[in-house]
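S.K.: Sequence and predicted structure below; questions after.
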Amino acid sequence: MLTLQRRQLVGHDILLARHGNHISTMRVDRQAGRVVAYLDDGSVDSAPNLITPGLPMPATVRSVLREDWKFFAVATACTTGFAGVMVAAAVALAGLSGEPGMTQLLSAYSGT
């Protein structure tokens, strides 16, 4: 079962174990896969963000959207196209009917 949760950054735990309260700020270097800590004395330390490089990370909403964006784009385009066809069909039926009541019924939009 797919559960969307925040990814746990192992590098934070490693750096906290090494330096404790002497860390002033931390940032994630996603390109290098590391967490970088700036210490109180001005030095910099970093730790890897993964326990094992082959270990799959849990899925997040952002990772699912990044992997499946083409599917969501196609589904959105299909839904928009279908809605457009339905609106066009309603307008065409209203125009084909010679009855004014039918025209009003098919072209009326209730805002509430």
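M.R.: Great, that's in hand.
S.K.: drop to CA atoms for contacts and neighbour counts, all remaining ones
M.R.: Will do.
S.K.: what's the closest non-adjacent residue to Ile23?
M.R.: Spatial nearest neighbour of Ile23, excluding adjacent residues (C-alpha to C-alpha, 6 or more residues apart in numbering): Leu39 at 4.4 Å.
S.K.: Okay, the one you found and Thr25: tell me how far apart.
M.R.: Distance of Leu39 to Thr25, computed by C-alpha to C-alpha, to the nearest Å: 7 Å.
S.K.: Arg62 now?
M.R.: 25 Å.
S.K.: about what we covered before: tell me which of Leu39 and Thr25 has more neighbours.
M.R.: Neighbour tally, Leu39 and Thr25, criterion other C-alpha atoms under 10 Å: the higher count belongs to Leu39, 17 against 11.
S.K.: second one coming, line it up with the first:
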Amino acid sequence: MPALQRRQLVGHDILLARHGNHISTMRVDRAGGRVVAYLDDGSVDSAPNLISPALRMPDTVRSVLREDWKFLGTVTAASFGLAGVLFAAAAAAAGWGSAPGMAELLSAYPGS
């Protein structure tokens, strides 16, 4: 998997190239997929965030979770299931031991 990167907004670069130091503020219109710039003279300009709609943007944590939630859920459930089986096996092995110290040995966890 490639390294997760913050998505760069192409609209910022387009607006900076168009207007340079004449931009007073910028905001991102996420619903419209645009960056809006308020200029010194009171006018407003905007630019799209994507060069091409078919362009694949870099992965983010949110996009990975959105695409792979079934796989990650399955791995989590399998991990909890395996931990439960191992805990049950340790408890059963503690009951099988004839020596009284066997249960203590299997259930003891060294503290720090």
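M.R.: Great, that's in hand. All figures in this text were calculated on a predicted structure; none of them were measured in a lab.
S.K.: quick revisit: now do the residue nearest to Ile23 of the first structure against Leu16 of the first structure, distance only.
M.R.: 11 Å.
S.K.: just Leu55 of the first structure next, same as before
M.R.: For Leu55 of the first structure, the distance to Leu16 of the first structure (C-alpha to C-alpha) stands at 22 Å.
S.K.: More neighbours: which of those two?
M.R.: More crowded of Leu55 of the first structure and Leu16, by other C-alpha under 10 Å: Leu16, with 13 against 8.
S.K.: Is it correct that the more buried one falls within a helix?
M.R.: Yes: applying DSSP: H, G, I helix; E, B strand; the rest coil, one finds Leu16 of the first structure inside a helix.
S.K.: and the one helix or strand Phe80 of the second structure maps to, how far from the chain's centre?
M.R.: Assigning secondary structure by DSSP states H and E places Phe80 of the second structure in helix 61-96. Computed by C-alpha atoms, centre = their mean, to the nearest Å, the chain-centroid distance of helix 61-96 of the second structure equals 20 Å.
S.K.: Which strands and helices lie in contact with that helix?
M.R.: Packing contacts for helix 61-96 of the second structure, counted by 3 or more C-alpha pairs under 8 Å, 6 or more residues apart in numbering; DSSP states H and E, involve helix 100-107.
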